[in-house]
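J.: Need coordinates for the below:
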Amino acid sequence: MPTHRITDLLEADLATLPPGPILVAFSGGLDSAALLHALSRLDSARARGLRAVHVDHGIHDDSAQWAQRCREFADDCNVQIDVCAIEVLRTRGLGLEASARRARYGEIERLMTSGEILALAHHRDDQAETVLLKLLRGAGPEGIGAMRPLRRLGPGLAWRPLLGLPRAALREYAEQHRIRWITDPSNADPSIDRNFLRMQVMPRIMSRWPEAEASIAQSATWARAAAEFIEVEADRALARLQGLDPATLHFRDWLDMPQALRDPILRRWLRTLDLPEPTHYQAAELVRQLAEAGEDRQPCVRWPGAEVRRYRELLHALPPLQVPPFDWVSAFDGGVLALPMNLGTLRLVDAERRCAIVTDDLHVRFRRGGESLRLDAGGHTRELRDLFQEAGIPPWQRGRLPLVFERDGGLLAVADLWVSEAGFALFGARGARLEWSLGKPTAAAA
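T.: Reported below is the predicted structural model:
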């Protein structure tokens, strides 16, 4: 490929991008060196604001030398560069390379300005390898769609303008412009899955099917289009299926969705709640339990960081619940009382939301079973169990509601949901009401 074709491609792609400066992710290797060099020759890239960033992971013995060579290369291109040294912490379930990649992107996102466009040098060979890796891991259309040419990243965008070009075209460009690039020895380590594919698998595939890389990349394009269609439809369906509480979902309607939409809806729902997503096995187990559980059952599927429970007609997604200590009890005078297990605070407030102090010997604990209270003068005593069922409070939340008792053990209030006849008399005499907050009160309110 003539070298001017790369600059022509970049020039044309720049014209279609949203406004914003360009930040090149520069490792010093062949691919990113060719990209930075080519962009530095374009007036349209410089006019936007062009700079580079190199992240030094400190993993390899020569990383400090590589960082210096990156500075020198950027200087030769007359491009400002930020060199950042980071410490890579091994993440549970990830290898060293994946942990380094996560740390690198985290640092780059921290450096990006609002609207900045991160230029990445991934090419067609990378795309083909990514598709094969995703297939081997059982990915669906979203995964097989592999890398997008343009996507959201942190405060800006990630831009991959070279996905249509083979690695050979970048090597030809680098050689013609006498670019000296860094060779990372870890790229020759066959124990890394991507390296094994590149060195052992792809050459054999290409010897039989010479157009394989282009064909695989085209399949990724089709899969990406399908994934984007599914994404739009999943968004629309989620808006219909969510309950009044965003953390709930109408489970029957969700089960009735086509299989192609059911899983994406679940994952988008959990992402909106900042909850981790399940494995494919865990998602399938949730479907199985919901389909088989009787009306009187309350199926629950858990995975690290989240659990999904069914109660009546709704699914509830929530962080893992911790049960308050059975024997926990605390004196209560109306001032701010911090509850255990991150269950918020309880206090009495007057009409201006100032704390109202009582002198009675009150105490707070959680449910132990058999509690009841009289809501109205002359009315019947009601068991909490019945009140909870009538109000539709899910069973797992009932033991997390603080209960306020008077000196002789009579139940005065259930959080700020129900207050007994005696509770109204006691609190009303001070013009106060109970307030239960799952967040910390502000200094002014306290």
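
J.: alpha carbons only for contacts and neighbour counts from here, please
T.: Fine.

J.: Give me the nearest residue to Thr381, chain neighbours excluded.
T.: Residue nearest to Thr381 in three dimensions, not counting chain neighbours: Arg374, with 4.3 Å by CA to CA, 6 or more residues apart in numbering.

J.: how far away is the one you found from Arg385?
T.: Arg374 sits 14 Å away from Arg385, going by CA to CA, to the nearest Å.

J.: The residue nearest to Thr381 and His380 touch, don't they?
T.: Yes. Under the criterion of CA atoms under 8 Å, Arg374 makes contact with His380 at 6.0 Å.

J.: neighbour-wise, which of the two wins?
T.: Set Arg374 next to His380 and count neighbours by other CA atoms under 10 Å: Arg374 wins out with 20 against 10.

J.: OK, contacts around the residue nearest to Thr381?
T.: Neighbouring residues of Arg374 by CA atoms under 8 Å, 6 or more residues apart in numbering: 380-382, 420-421.

J.: Would you list the buried entries among the residues you listed?
T.: By neighbour count, with 16 or more other CA atoms under 10 Å, those hold 420-421 as buried.

J.: List the ones among the contacts of Arg374 that fall in helices.
T.: Within the contacts of Arg374, residues falling in helices by DSSP state H are Glu421.

J.: need the contacts of Arg374 in JSON lines with distance to Ala119, can you?
T.: Formatted as JSON lines, the contacts of Arg374 follow (distance: CA to CA, whole Å):
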{"residue": "His380", "distance to Ala119": "70"}
{"residue": "Thr381", "distance to Ala119": "69"}
{"residue": "Arg382", "distance to Ala119": "65"}
{"residue": "Ser420", "distance to Ala119": "64"}
{"residue": "Glu421", "distance to Ala119": "67"}
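
J.: and for comparison, fold this next one:
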Amino acid sequence: MKIIKNLIKLIKNKKRILLAYSGGIDSTVLFYKLMDLKKIKKIKIRAIHINHQLHKNSIKWANHCFNNCKENSIPITIVKVIPNIKKFGIEGGARKARYDAIKNNILKNEILMTAQHQDDQCETFFLALKRSSGPKGLSCMPKKKKFFNNLLIRPFLEISKKKIYQIAKKNNLKWIEDNTNNNIKYERNFIRKKILVPLKKRWPFFIKNCCISAKLCSDQEKVIKDLLKFFFNKYLCKKNMLNINFLRKMNSKTINIILRTWIYLNSNNFFSIRKIEILKNTLIKNNNNFENKKIIFKKYEIRRYKEYIYWLNTIPSLKNIILSWFYPYNKIILPYNLGYLTKHNTYIKNSIKVKKPEFNELINIRFYYNKKIKLKKDKIKRKIKTVWQKYDIPPWERQKTPLLFYNCSFIGAINIFTTNKNKYDSKKYFYIKWFKNY
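T.: Below you'll find the predicted structure:
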């Protein structure tokens, strides 16, 4: 009855549940507990079984789950997947394929329910130790978490494997025995068989206390997250910018935590301690010639301009791209999701006012110009780099700002400035505006 009360508390007013049903003892016990819950609470239950096609009995297991659901009038979806073992390994590939399949089959407003238990949590703790994780990693699996646009609940996280086995035997349940669970070449099986067995023998309370430690790490992370949220709201101009002057007032360990959190907020990934140190030495501590330096991370890069570091999406070079823009100058889409340009007859904020092209002038958009230019009100020519600096444009923004040309004459940088080539009378002009996608 305690498990049922816990389930009611966890699902609250939600009425749709999708059970990840492997047919093993853990998901089988959860299956029957949900059947008990259904007798006292108005809920709809569906099951999903993922056939990883990695075992000779995989079809037999799928049939077992199908028949059990049929007997209990529970709809079930059976999905065959092909794990990418070469890229992620057997365990990682199976896990990714499984959750991708669930993501593609879960319905709106359904809760995903999985049967990980206390012993699984302890194994996860050891795997996090192996990866030299900090408190975030050692927090292990949360009981509740967001799953794409849905919710994932793990109601058995505080229940031991021994207790689950007792429930199964007491109720004469039938489940699948997967003999690969005894193969210690897999990391979890090695931890389960070779590490946790002697530890439980010596200290019967070890797994429970290990999970308490994970919970303490999780609580600590929540407190740090709240404090950092306050910090970021106060000292970040935008999500992708970080104030270096403020960072320099912190001690090194605090800077590490702030940087790791900032990187996670932008990418949902963590930097290693080594990469954090490289970031600090390259872009924060070093005050000389930092403008062209950057840290590459997957499809992102981190760069510095003046007293801020920026988190940026990496895009290919636009140096050789030329886009023709023909009359009547309807919206023109820029490459690599940079946004679009529009023509207007009246001024709108940040647009540039330009002359109407002559009959023999073709409007074209480029992203590179490296000659000296004269701004509209200037008396002398100056390097374009000096002009960019005058308008406080970071180097990476210069490389993706659309430049307006009439034939080969440079008219201006859209949204920013125009050159002395932009000469118009009181009637022959219009406005061009760049709408960014970032």
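
J.: Let me know the TM-score between chain one and chain two.
T.: After superposition, the two chains reach a TM-score (TM-score structural alignment, normalised by the length of structure 2) of 0.86; 427 aligned residues with a CA RMSD of 3.0 Å.

J.: Show me which helix runs longest in structure 1.
T.: Under DSSP H, structure 1 gives helix 212-241 as its longest helix.

J.: how close does that helix sit to structure 2?
T.: Compared with structure 2 after fitting, helix 212-241 of structure 1 deviates on average by 1.4 Å (mean CA distance after the TM-score superposition for structure 1).

J.: Which stretch of structure 2 lines up against that helix?
T.: Aligned by TM-score structural alignment, helix 212-241 of structure 1 falls on residues 206-235 of structure 2.

J.: measure Gly115 of structure 1 to Met341 of structure 1 for me?
T.: To Met341 of structure 1, Gly115 of structure 1 is 40 Å away according to CA to CA.

J.: The residue of structure 1 most remote from its centre in helix, strand or coil?
T.: Distance from the C-alpha centroid of structure 1, by CA atoms, centre = their mean, peaks at Gly378 (52.8 Å). Secondary structure, DSSP: H, G, I helix; E, B strand; the rest coil: Gly378 of structure 1 is coil.

J.: For the closest residue to Arg398 of structure 2 other than its chain neighbours, pull up the helix or strand it's in.
T.: Nearest non-adjacent residue to Arg398 of structure 2, counting by CA to CA, 6+ apart: Trp388, 7.1 Å away. In the assignment (DSSP states H and E), Trp388 of structure 2 maps to helix 384-390.

J.: try Arg152 of structure 1
T.: For Arg152 of structure 1, the host element (DSSP H and E) is strand 150-153.

J.: how about the next helix or strand after that strand, which residues of structure 2 does it hit?
T.: Downstream of strand 150-153 of structure 1, the next assigned helix or strand under DSSP H and E is strand 156-159. Here strand 156-159 of structure 1 aligns to structure 2 at residues 150-153, judged by TM-score structural alignment.

J.: buried ones in the matching stretch?
T.: Neighbour-count burial for stretch 150-153 of structure 2, counted by 16+ other CA under 10 Å, picks out 151-153.

J.: how much does that stretch stray from structure 1?
T.: Compared with structure 1 after fitting, stretch 150-153 of structure 2 has a mean deviation of 2.0 Å; criterion: mean CA distance after the TM-score superposition for structure 1.

J.: separation between the aligned partner of Ala74 of structure 1 in structure 2 and Leu107 of structure 2?
T.: Taking TM-score structural alignment, Ala74 of structure 1 has Cys69 as its aligned residue in structure 2. Distance, Cys69 of structure 2 to Leu107 of structure 2, using CA to CA: 18 Å.

J.: Same question for Phe231 of structure 2.
T.: Going from Phe231 of structure 2 to Leu107 of structure 2 by CA to CA gives 37 Å.

J.: okay, those two: which has more neighbours?
T.: Leu107 (15 against 12).

J.: quick one: what's aligned to the more buried one in structure 1?
T.: Aligned by TM-score structural alignment, Leu107 of structure 2 pairs with Thr113 of structure 1.

J.: sec struct for Leu348 of structure 1, please.
T.: Leu348 of structure 1 ends up strand, using three-state DSSP.

J.: Not counting its neighbours along the chain, what's nearest Lys343 of structure 2?
T.: Per CA to CA, 6+ apart, closest to Lys343 of structure 2 is Ile432, 4.6 Å.

J.: ugh, wrong one, Val79 of structure 2
T.: The shortest distance from Val79 of structure 2 to any non-neighbouring residue, by CA to CA, 6+ apart, is to Ile50 (5.0 Å).

J.: Quickly find the element holding the one you found.
T.: Per DSSP H and E: strand 44-51 holds Ile50 of structure 2.

J.: what do we get in structure 2 for Leu50 of structure 1?
T.: Match for Leu50 of structure 1 (TM-score structural alignment): Ile45.

J.: what number of residues lie near the closest residue to its match other than its chain neighbours?
T.: Distances taken as CA to CA, 6+ apart place Ile17 nearest to Ile45 of structure 2, at 4.9 Å, with adjacent residues excluded. If you count neighbours by other CA under 10 Å, Ile17 of structure 2 ends up with 23.

J.: wait, is Ile17 of structure 2 part of a strand?
T.: Yes. Assessed by three-state DSSP, Ile17 of structure 2 belongs to a strand.

J.: residues in contact with it?
T.: So Ile17 of structure 2 contacts 43-46, 110-113 (CA under 8 Å, 6+ apart).
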